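Colleague: Any chance you can model this:
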Amino acid sequence: MSPNAPRLPSSLILVGAGKMGGSMLEGWLKVGMKPEGVTVLDPRPSEEMTWFCQERGIALNPANPAAPDVLVLAIKPQMLDEAASSLNACLGSQTLIISILAGKTIDDLRSRLPASRSIVRAMPNLPASIGRGATGAAANEQVSEEQRLMADALLSSNGIVEWLPTEDLIDAVTAVSGSGPAYVFHLVECLAEAGTVAGLPRELAERLARATVTGAGELLFQSDLPPATLRQNVTSPGGTTAAALEVLMRDPNGMRALMREAVAAAKRRAEELAG
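Modeller: Prediction:
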């Protein structure tokens, strides 16, 4: 194996093959995970997932699967209690659990899955479905360096991964990157609406707003410059952009204040759900 090759597990069970779980699975296969090493457990797999597993030689809902190197929890959080006993039977002493269940802490998982030991809690976001995700992850003390490398390889197959020093930061990650795509989509809505009020036909305003935000996002993705520098580069003194930013940046109720309030509200709700 190349020193730079991802440390992929030899065996993995994916529990829950919905949109996010299915996207993660595709990402793992793209970076070299062997299909014969993957098992999918889903009581109601979609026709597309059933076909995908058949086409790629992935085991789907076998009876009594062997304990894997990694078990990934991608079910809905409210399904955990119902599935706990059967999942516990899948765990071996060296199995790493990676959970993307919103609101379920590492302690929650340990209490419901008593056979668990090494656990990584991760919070991906919607762009992971197209390989451009941003995931925050935290590991408990039982996770070995080798297991962390495996988790990093799996999670980074769908975008960037930021490892957190403590699990307590997961709620803040949820508020910023987990919920963040919705903020961006709403920005497009608001920009298009403002364009309509300014006189543009609605469909034209929506096309321009969408292209502007996706284009700016791609520029941000490709550039090494800080966002503030990119903003300054497109802001001529006394120009139209400067006039708009005067409202967004210097008004006491402008974008900075609204975003702080929005992220704080999302974080509070994440804390409530985790409690």
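Colleague: Please count neighbours and contacts with C-alpha atoms only from this point.
Modeller: Noted.
Colleague: which strands and helices sit next to whichever strand or helix holds residue 55?
Modeller: In the assignment (DSSP states H and E), residue 55 maps to helix 47-56. When contacts are defined as 3 or more CA pairs under 8 Å, 6 or more residues apart in numbering; DSSP states H and E, helix 47-56 packs onto strand 59-60.
Colleague: So what touches the very next helix or strand once past the strand it packs on?
Modeller: Downstream of strand 59-60, the next assigned helix or strand under DSSP H and E is strand 70-73. The contact list for strand 70-73 (CA atoms under 8 Å, 6 or more residues apart in numbering) reads 9, 11-16, 91, 95-101.
Colleague: and for comparison, fold this next one:
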Amino acid sequence: MKKIGFIGAGNMAGAIIGGIVKSNLVKSENVIASAKTMANLERLQQEYNINVTLDSKEVVKNSDIVFMAVKPNIFDGVLEGVADLIDDKKIVVSIAAGKSIEAIENIIGADKKIVRTMPNTPALVNEGMSALCPNKNIEDEELKIVKDIFDSFGKSEVVGEYLIDAVIGVSGSSPAYVFMFIEAMADAAVMAGMPRKQAYNFAAQSVLGSAKMVLESGKHPGELKDMVCSPAGTTIDAVKVLENEGMRSAVINAVCACVEKSREMSK
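Modeller: Presented below is the predicted three-dimensional model:
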């Protein structure tokens, strides 16, 4: 595995670094990160024993793979500041929303190796879902190396860049929808007399287990739903209410709104 650098040391960068180090993909001494201040850097250094610096150029000089882990509003300026150090052998990995491969190529050159990605916040607990979009210069073995990194803190899929807005709707932003669902179920349990902390445990574990059934059983979600709905039972009454209240159409509309907003941001 190559030397890996991070420009930016926020939560997502920390999650990726944690996955890399804990899975032994690379030794911690082969990981370096930079940030504007030492606060996050010191935490990452203490936790993972990586190299840290306040100089982004040092990251690029000492890395084969460079993660651009800064906010979209400062992305261009930061990348422009190190562009002259990026040659056609280094791999630039972007996790910034709204920054297309073309936009990155316009800054560092169309001959450079770029992978646009979209991870999500469950990466913080090693259950992330990430999309990877390579440009034309990325070779298969290089893409595998990047995929191994993202698989170290969850799962990843290689997709065409034209799908990135759909990815943001169904994965990048969707933890927020799921958190709202868990909170609502817990609120109902509290109304029924259950203590709040216990209600969150029951609701969250049920969502976790249900998701695992979808991933591991290979069954259609509708089939799994039918397995829970006994004739004249409690579940089918709840399902009827959800259908009457338009749960599925509300979720579809929410995801589509997210996708459309993502498309607007990319223009």
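Colleague: out of the contacts of strand 70-73 of the first structure, which are buried?
Modeller: 9, 11-16, 91, 95-101 (16 or more other CA atoms under 10 Å).
Colleague: For the residue of the second structure most remote from its centre, give its distance to residue 162 of the second structure.
Modeller: What lies farthest from the middle of the second structure is residue 232; by CA atoms, centre = their mean that is 40.7 Å. Distance, residue 232 of the second structure to residue 162 of the second structure, by CA to CA, to the nearest Å: 45 Å.
Colleague: Now do the same for the residue farthest from the centre of the second structure: its match in the first structure.
Modeller: Per TM-score structural alignment, the equivalent position to residue 232 of the second structure in the first structure is residue 238.
Colleague: Strands along the stretch 151-267 of the second structure, start to end?
Modeller: 154-158 (DSSP state E, counting those that start in this stretch).
Colleague: can you tell me what part of the second structure the helix or strand hosting residue 109 of the first structure aligns to?
Modeller: Using DSSP H and E, residue 109 of the first structure falls within helix 106-112. Per TM-score structural alignment, the counterpart of helix 106-112 of the first structure in the second structure is residues 101-107.
Colleague: Quick check: the matching stretch compared with the first structure, mean distance?
Modeller: Per the superposition on the first structure, stretch 101-107 of the second structure and its aligned residues are separated by 1.3 Å on average (mean CA distance after the TM-score superposition for the first structure).
Colleague: Run through who's touching that stretch.
Modeller: 76, 79-80, 83, 110-112, 114-116, 135.
Colleague: buried stuff in it?
Modeller: 101, 104, 107.
Colleague: burial of the counterpart of residue 269 of the first structure in the second structure, as a residue count?
Modeller: Aligned by TM-score structural alignment, residue 269 of the first structure pairs with residue 261 of the second structure. Burial of residue 261 of the second structure is recorded as 14 neighbouring residues (other CA atoms under 10 Å).
Colleague: How about the contacts made by residue 261 of the second structure?
Modeller: Residues in contact with residue 261 of the second structure (CA under 8 Å, 6+ apart): none are found.
Colleague: what element comes up after the helix holding residue 109 of the first structure heading to the C-terminus?
Modeller: strand 118-123.
Colleague: How far does that following strand sit from its chain's centre?
Modeller: Its chain's C-alpha centre and that of strand 118-123 of the first structure lie 12 Å apart, by CA atoms, centre = their mean, to the nearest Å.
Colleague: what's the answer for stretch 10-23 of the first structure, then?
Modeller: Using CA atoms, centre = their mean, the offset of stretch 10-23 of the first structure from its chain centre is 13 Å.
Colleague: quick one: contacts of that stretch?
Modeller: Counting by CA under 8 Å, 6+ apart, 25, 33-34, 37-42, 45-46, 49, 68-76, 126, 128-130, 158 sit against stretch 10-23 of the first structure.
Colleague: Any of those buried? List them.
Modeller: Buried among these by 16+ other CA under 10 Å: 25, 33-34, 37-42, 45, 49, 68-75, 126, 128-129, 158.
Colleague: Show the contacting residues for the residue nearest the centre of the second structure.
Modeller: Centroid-nearest residue in the second structure: residue 119, 1.6 Å away (criterion: CA atoms, centre = their mean). With contacts defined as CA under 8 Å, 6+ apart, residue 119 of the second structure is in contact with 95, 128-131, 172.
Colleague: That one maps to what in the first structure?
Modeller: Checking TM-score structural alignment: residue 119 of the second structure goes with residue 124.
Colleague: how much space between that match and residue 51 of the first structure?
Modeller: 25 Å.
Colleague: swap in residue 173 of the first structure?
Modeller: Taken as CA to CA, the span from residue 173 of the first structure to residue 51 of the first structure is 34 Å.
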